[in-house]
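Asks: Sequence and predicted structure, then a few things I'm wondering about:
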Amino acid sequence: MRQIILDTETTGLEAQRGHRLIEIGCIELVQRRPTGRTFHTYLNPERLIDEGARAVTGIEDDFLLDKPRFADVAAEFLQFVDGAEVIAHNAAFDVGFIDAELARIGAGRFAERVQVLDTLALAREKFPGQRNSLDALCKRLGVDNSHRELHGALLDANLLADVYLALTAGQGQLGFASETAVTETQVIAATLKILVRPRILRAAERELEAHEARLAAIDKKSNGACLWRQ
């Protein structure tokens, strides 16, 4: 199973108002294991970055002036993700911006090429009523994000990969690469069989004799009131 962990950074919050992608970061997983293959690029959005987005990402307008436009990297990006399950946190946000960029170059919709899984929806199902931001999930699931001072697409994709694996731990994580891998349920079932079928150890003859002698002594001392013989 091939999966792509994806994160993006943008000039602002609303693609419908002309905001654009400024960074894309992707990490490839195969059978739930990182392969080492990544896709990462900064993008020239051909517009200014909102102050709020600049504060969150630390990316300045001047830094992006010599970076490629989305149209320049679209083919490479789509080839990297094609046919995979794409995993993103608050996926509607990332997919909305990608769809807007694809529309500008007449390349169709993102969901026509990939399946999309939203880890925010997974987290809300697993932890209802709690904060489920990426930082909150890192803290809850024991993922070290101490180095995350600013948002960055590739950095956040790495964190999200760890969060996703922790969120879905137990879903076939034993023997990832094997078609005959045992499931966690099978392991539990095997353990229960061991628990309900313990090994029986029978007392040796000398132990039985010692036990009988001990009961006789108790019986004599208690005037025949030994409970173990009643």
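Replies: Ah, there it is.
Asks: from here on, contacts and neighbour counts on C-alpha atoms
Replies: OK.
Asks: What residues sit buried inside stretch 75-88?
Replies: Buried positions in stretch 75-88, judged by neighbour count with 16 or more other Cα atoms under 10 Å: 77, 80-82, 84-88.
Asks: That should have said stretch 36-50, apologies.
Replies: 38-45, 48-49.
Asks: would you turn these into JSON lines with secondary structure?
Replies: As requested, those are exported to JSON lines (DSSP: H, G, I helix; E, B strand; the rest coil):
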{"residue": "T38", "secondary structure": "strand"}
{"residue": "F39", "secondary structure": "strand"}
{"residue": "H40", "secondary structure": "strand"}
{"residue": "T41", "secondary structure": "strand"}
{"residue": "Y42", "secondary structure": "strand"}
{"residue": "L43", "secondary structure": "coil"}
{"residue": "N44", "secondary structure": "coil"}
{"residue": "P45", "secondary structure": "coil"}
{"residue": "L48", "secondary structure": "coil"}
{"residue": "I49", "secondary structure": "coil"}
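Asks: Just flag the most distant two among those residues.
Replies: Within the buried residues of stretch 36-50, T38 and L48 form the most distant pair, 27.2 Å apart (Cα to Cα).
Asks: adding another structure so you can compare the two:
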Amino acid sequence: MSRTLVLDTETTGFDPATGDRVLEVAAVELVNLVPTGRFYHQLIDPEREVPEEAVKVHGFTWEMLRDKPKFPAIAQDMLDFLGDDPIVAHNAPFDFGFLDAELKLAGRAPLDRARMVDSLQLAKKRFPGLPNSLDALCRRYGIDNSMRTAHNALLDVQLLAQVYLELMGGKQPGLALATRSNVAAPVVIAVDTDVAGRVPRPILPTEEELAAHRAFLGKLKEPLWAALEAAPEPQPG
């Protein structure tokens, strides 16, 4: 079983060295590159004023966050959820840098950088010279990000998880290997090996199925199936 976390933070600014703090952390769990539905999300009191420029990005003011727990109070729950597994983030050094600064203030060890997976770098390798922001990647992969009117860590990790799966090859949940928790006992099926006299029964698609298939091909760019269907039938001799 391969477990990965997709993570995002929102902060009061760009640099923890100048006193900027984390005010939101969110992470979603993937197992075998499939979202499990488990997630971690926490708003945090940053213990300082949130500059207007940052408020315009994520919409959080200090007044909205004063009743939230401070980072040391949530650190253990966050670390328990993250475990020891790889952590994917878009521009991951930014998120790791802020979390490391918060962990240091809380008297805890930093995150192991060997766990860091930067989806921005993956995207730059896949699409060199093109815009590779989260919004740009959502548009490129046809992922609906219409609800992203402001940066929100929980929404962003849900979108980033979809982008990451596409960057890793577009693995679909229906094609995933079963996790250990839902592996069923093998089913033994008796097969009749006596084929003598058996009459072939070809499986022919209905007109409705053919129409659905053509509609699906219409959504693809230069589909191989369409080229094969258009090829002339081979002639005998």
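Replies: Done, it's in. What you see is a predicted model; the values in this text were computed from it and never measured.
Asks: circling back to that earlier point, return the closest of the buried residues of stretch 36-50 of the first structure with respect to R214 of the first structure.
Replies: Of all the buried residues of stretch 36-50 of the first structure, R214 of the first structure sits closest to T38, with 74.1 Å by Cα to Cα.
Asks: Quick check: that closest one touching G25?
Replies: Yes. Under the criterion of Cα atoms under 8 Å, T38 of the first structure makes contact with G25 at 7.5 Å.
Asks: returning to what we had before: let me know the closest of the buried residues of stretch 36-50 of the first structure to E209 of the first structure.
Replies: Of all these, E209 of the first structure sits closest to T38, with 73.2 Å by Cα to Cα.
Asks: Not counting residues beside it along the chain, what's closest to that closest one?
Replies: Closest residue in space to T38 of the first structure, ignoring its immediate chain neighbours: I27 at 4.6 Å, by Cα to Cα, 6 or more residues apart in numbering.
Asks: May I ask which helix or strand encompasses that neighbour?
Replies: If you go by DSSP states H and E, I27 of the first structure is part of strand 21-30.
Asks: Next, the mean deviation of that strand compared to the second structure.
Replies: Taken over the aligned residues, the distance from strand 21-30 of the first structure to the second structure averages 0.5 Å (mean Cα distance after the TM-score superposition for the first structure).
Asks: Tell me the helices and strands packed up against that strand.
Replies: Strand 21-30 of the first structure sits against strand 2-10, strand 33-42, helix 91-104, helix 153-167, with contacts defined as 3 or more Cα pairs under 8 Å, 6 or more residues apart in numbering; DSSP states H and E.
Asks: other SSEs contacting the shortest one?
Replies: In other words, strand 2-10 of the first structure. Here strand 2-10 of the first structure touches strand 21-30, strand 85-88, helix 153-167, going by 3+ Cα pairs under 8 Å, 6+ apart.
Asks: How about residues contacting the first one?
Replies: Counting contacts by Cα atoms under 8 Å, 6 or more residues apart in numbering, the residues outside strand 21-30 of the first structure that touch it are 1-11, 34-45, 64, 70, 97-98, 101, 152-155, 157-158, 161.
Asks: just to revisit the earlier point, please identify the deepest-packed of the helices and strands packed on strand 21-30 of the first structure.
Replies: Highest mean neighbour count among these (mean count of other Cα atoms under 10 Å): strand 2-10, with a mean of 26.
Asks: ok, average deviation of it from the second structure?
Replies: Mean for strand 2-10 of the first structure is 0.4 Å (mean Cα distance after the TM-score superposition for the first structure).
Asks: and that strand, how far from the chain's centre?
Replies: 13 Å (Cα atoms, centre = their mean, to the nearest Å).
Asks: and of the buried residues of stretch 36-50 of the first structure, the nearest to L201 of the first structure?
Replies: Out of these, the member with the shortest distance to L201 of the first structure (by Cα to Cα) is T38, at 57.6 Å.
Asks: show me the contacts for that closest one.
Replies: T38 of the first structure is in contact with 25-28, counting by Cα under 8 Å, 6+ apart.
Asks: The residue lying closest to F97 of the first structure once chain neighbours are set aside: how many residues sit nearby?
Replies: Spatial nearest neighbour of F97 of the first structure, excluding adjacent residues (Cα to Cα, 6+ apart): A15 at 5.5 Å. By other Cα atoms under 10 Å, the residues close to A15 of the first structure number 19.
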